[in-house]
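In: build me a structure from this.
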Amino acid sequence: MGRLFGTDGVRGLANRDLTAPLAMDLSVAAARVLGEAGAFEGHRPLAVVGRDPRASGEFLEAAVVAGLASAGVDVLRLGVLPTPAVAYLTSTLDADLGVMLSASHNAAPDNGIKFFDRSGYKLADEIEDRIEAALGTDWTPPTGAGVGRVRDAHGAVEQYVAHLLTTLPVSLHGLKVVVDCANGASWEVAPEALRRAGAEVVTIGAAPDGLNINDGCGSTHLDALAEAVRKHGADAGIANDGDADRCLAVTAAGDVVDGDQIMAILALELREAGKLAGDTVVATVMSNLGFKIAMRDAGLNVVETAVGDRYVLESMKEHGYNFGGEQSGHVIMLDSATTGDGVLTGLHLLAAVARSGRPLDELAKVMTRLPQVLVNVRDVDRTRVKTSPELSAAIEAEEAALGTTGRVLIRPSGTEPMVRVMVEAPTQEEAGSAAERLADVVRTALR
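Out: Next comes the predicted model:
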């Protein structure tokens, strides 16, 4: 059996892979491990629990709350809130543990559990391993006054929105914005924050029914946002994913502005304000080569990590950097958040437009994206990506053909059962052809 925790918590098909008993057991194990590590020493422990709107979150929330309370932890239910809001409130409310129920950008049938420590950071790999090892082991639950108590939070949305607004350098007055909330966790927070920041706001994807999260909307489906921006004559569009830890954007013409472009714009804004630590941006190996070239030409450094915002964050904390992210739209502004925050990112991207007086499409020209093709290959053995001689030989051949004009990256997904094949090349045709050739090798060599 593989490691239960992936790059972003425990995730799977709700009620099949991620069941109520598993959710309860994980919560009990987390409480036990943190308690044994001294996290609760000298006080009665408190956890906050939030979720996105998907239907399965209702029974999984009940299971998590039951598990924590049975382990002697008081629980404050936050309700439907973005993942970064749960991280922020874990720290602000002086909780010992934060729990978020979400499968992020995945479809509605999936769900997931991620844990935050008392500072609002995702738990370290070693702590997750200890939680997994504690599953199903004997323990003595508390009784009587020792069991946890459960209550609902009040004012959590207001508290989080107020925090977001304190980070903004300028008003968004004069900007007309379309925001796509993916029928997810930001459906209330994002429009409210944008309006209070001064923008004129048009909202789409803000009618969650438990089943329509990420369904043809949000950061993984930008066509609806682009259409709405053009229809309403907006200056820009902002899209979150289901749990709102991602942000992508579109220009007034409906052209996509991806995470690399957003990072490039915000890195220059931070440098201009004298707030970019070490003149360095932390990005993953998936960032476009054009991003790295643009940062180099601007005199900024780029530090690369493995894919996953947790690894970006680990590098930032280890080396004292305060800005980084992923092409997918996870952008971490460490001076204001402990995790990727899509609403925060959107606010600051629009603030760059307002401050500069330049349209988003002009700001996005800070970098030129090299044509990039990503092919996802399912139903193969992800564990053999680095050991297959046939695949290694195919990669070497493609890299030799591209030389310094492109690159190849093949990796197992950390959140879904697939292998991702990415190729960058001087033209879309070259990138597409190379990616398909390599995908064919993956399909045959990793069966």
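
In: only C-alpha atoms from now on, for both contacts and neighbour counts.
Out: Will do.

In: mind listing what the residue nearest to N111 when sequence neighbours are not counted touches?
Out: Nearest non-adjacent residue to N111, counting by C-alpha to C-alpha, 6 or more residues apart in numbering: A103, 4.3 Å away. By C-alpha atoms under 8 Å, 6 or more residues apart in numbering, the contact set of A103 is 11-12, 110-113, 242-243.

In: now with 7 Å, please.
Out: 11, 110-112 (C-alpha atoms under 7 Å, 6 or more residues apart in numbering).

In: what about these, which one has the most neighbours?
Out: N111 (28 neighbours; other C-alpha atoms under 10 Å).

In: that residue in helix, strand or coil?
Out: Under DSSP: H, G, I helix; E, B strand; the rest coil, N111 falls in the strand class.

In: would you mind measuring from it to H105?
Out: As judged by C-alpha to C-alpha, to the nearest Å, N111 and H105 stand 10 Å apart.

In: circling back to that earlier point, just put the contacts of A103 in TSV and tack on distance to G233.
Out: Below are the contacts of A103 laid out as TSV (distance: C-alpha to C-alpha, whole Å):
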residue	distance to G233
R11	39
D110	35
N111	36
G112	37
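
In: the nearest residue to L276 once chain neighbours are set aside and G406, how far apart?
Out: Distances taken as C-alpha to C-alpha, 6+ apart place L270 nearest to L276, at 5.0 Å, with adjacent residues excluded. Per C-alpha to C-alpha, L270 is found 29 Å from G406.

In: for comparison, sequence B:
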Amino acid sequence: MGKYFGTDGFRGEANEVLTVEHAFKVGRYLGWYYGQDHKARVVIGKDTRRSSYMFEYALAAGITASGADAYLLHVTTTPSVSYVTRTEDFDCGIMISASHNPYYDNGIKIINGKGHKMEAEVEEKIEAYIDGKVGELPLAKKENIGRTVDYAAGRNRYIGHLISLATRSFKNMRIGLDCANGSAFAIAKSVYDALGAKTYVINNEPDGTNINTNCGSTHIEVLQEYVREKNLDIAFAFDGDADRCIAVDENGEVVNGDLILYICGKYLKEQGRLNGDTIVTTIMSNLGLYKACDKAGIRYEKTAVGDKYVYENMVKNNFCLGGEQSGHIIFSKYATTGDGILTSLMVMEVVMEKKQTLSKLAEEVKIYPQILKNVRVADKKTARENPEVVKAVDAVAKALGDDGRILVRESGTEPVIRVMVEAATDEICEKYVDQVIDVMKAQRLVTE
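Out: Just a heads-up that it's a prediction; the model follows:
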């Protein structure tokens, strides 16, 4: 990871970590970088945070000052920016969002012309410019100054694309949507209404400060209660920029990313459409998913945590379905990134085509209890490789056998070791997690 750009863009508290000066310089560099041999075109989307407008204008000012044109999608989802960038011949795209973070955070995600996350080497060049390590870039003059273009039409084409993917009408289906007071509010209801659903929407009145606040995929209990109260057939919750989706079945039970991978993976396999009969997961996926996949004859890959790594594996091996427990699901036939609304439509395809409830489709997966604890340490590598800690982890793995697993990994952003155990009961999980942490404490590796 770079100084500013992490695995999911440049992110931090608005005007504290990420400032308008940063945004202006990002725009200046991108406008110059892509505009050296032609009139560059950059498309920008944003979520509903108060600060997103500020960053949109700063980015557009930088882009146009360098001589490129900035096309504004306004409030839209991250996957829509990816879609528009790759299908409408833009040099790159920018999404202003901090995803599932609180409203006072924000971020700048840069997307390359193919709709993928920007290459690290380009982000490194932007960082060098921000820090004044390269010379000042030339300003465009006279007729070469760029312009901003209202491009709501691009977002509308994305909505049409989503609608076109549905295989059946949703007529008479009572479907709930939790838009997290974020990007999905401008798109999700339009899609479901067009497909004939009886659409029930909550948390779709953003005010700039309520994005992700007790709503959306990170607070799924709100939608669970709503499903029970309104007697809905199915419901979906999105996060702030709508690249995640968590489902809720007709009984108000959560169907997370692991269950969605299984339901869609099994369906695609039955259709002969699951490349290599394989899904791509991360190491955080539940043991229950793997056991169910074994029974269904579905193979699986495991990557490091992060949809970036999932997608890299999918591209390398030509797999068509992958994702994370958190609800980042990638259907590579239709998208190059996680897309919450697209994921909900793919789940609806299975429900409609198989004529089964979501609870019935998910019942074959027995989700194992999982307990994860974070331990602050002085040095992550030292703590992870300590011989006594390694011995304790091996002992737990041996004791669990095929009926559970232990995972100990370093945080990518904090001085933290994450200790996770999956087993038949919460009590067993708690016992073994604490057993390993106690060894860390005895070895004086823990700072608090």
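
In: aligned to V393 of structure 2, what sits in structure 1?
Out: The equivalent of V393 of structure 2 in structure 1 is I395 (alignment by TM-score structural alignment).

In: who touches that match in this structure?
Out: Listed by C-alpha under 7 Å, 6+ apart, I395 of structure 1 has no contact partners.

In: could you look up the SS state of it?
Out: helix.

In: try K333 of structure 2
Out: coil.

In: one more: V48 of structure 1?
Out: Going by three-state DSSP: V48 of structure 1 is strand.

In: that one touches R77, doesn't it?
Out: Yes: using C-alpha atoms under 7 Å, V48 of structure 1 is in contact with R77, at 5.9 Å.

In: neighbour count: these two, which is higher?
Out: Neighbour totals were compared for V48 of structure 1 and R77, and V48 leads with 30 against 21 (other C-alpha under 10 Å).

In: pull the contacting residues for the more buried one.
Out: Shown in contact with V48 of structure 1 (C-alpha under 7 Å, 6+ apart): 75-78, 90, 95, 97-99.

In: okay, the residues you listed in JSON lines with distance to G329 of structure 1 and secondary structure next?
Out: Below are the contacts of V48 of structure 1 laid out as JSON lines (distance: C-alpha to C-alpha, whole Å; DSSP: H, G, I helix; E, B strand; the rest coil):
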{"residue": "V75", "distance to G329 of structure 1": "31", "secondary structure": "strand"}
{"residue": "L76", "distance to G329 of structure 1": "29", "secondary structure": "strand"}
{"residue": "R77", "distance to G329 of structure 1": "28", "secondary structure": "strand"}
{"residue": "L78", "distance to G329 of structure 1": "25", "secondary structure": "strand"}
{"residue": "T90", "distance to G329 of structure 1": "23", "secondary structure": "helix"}
{"residue": "A95", "distance to G329 of structure 1": "28", "secondary structure": "coil"}
{"residue": "L97", "distance to G329 of structure 1": "26", "secondary structure": "strand"}
{"residue": "G98", "distance to G329 of structure 1": "23", "secondary structure": "strand"}
{"residue": "V99", "distance to G329 of structure 1": "22", "secondary structure": "strand"}
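
In: reformat those residues as a markdown table; add distance to G414 of structure 1.
Out: Output for these, formatted as a markdown table (distance: C-alpha to C-alpha, whole Å):
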| residue | distance to G414 of structure 1 |
| --- | --- |
| V75 | 30 |
| L76 | 30 |
| R77 | 28 |
| L78 | 28 |
| T90 | 25 |
| A95 | 28 |
| L97 | 24 |
| G98 | 22 |
| V99 | 20 |
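
In: closest to D235 of structure 1 among the residues you listed?
Out: Closest to D235 of structure 1 out of the contacts of V48 of structure 1 is L78 (33.3 Å), distances taken as C-alpha to C-alpha.

In: which residues in the stretch 51-200 of structure 1 form helices?
Out: Taking DSSP state H, counting those that start in this stretch as the criterion, the stretch 51-200 of structure 1 contains helices spanning 56-70, 83-92, 125-134, 156-166, 189-196.
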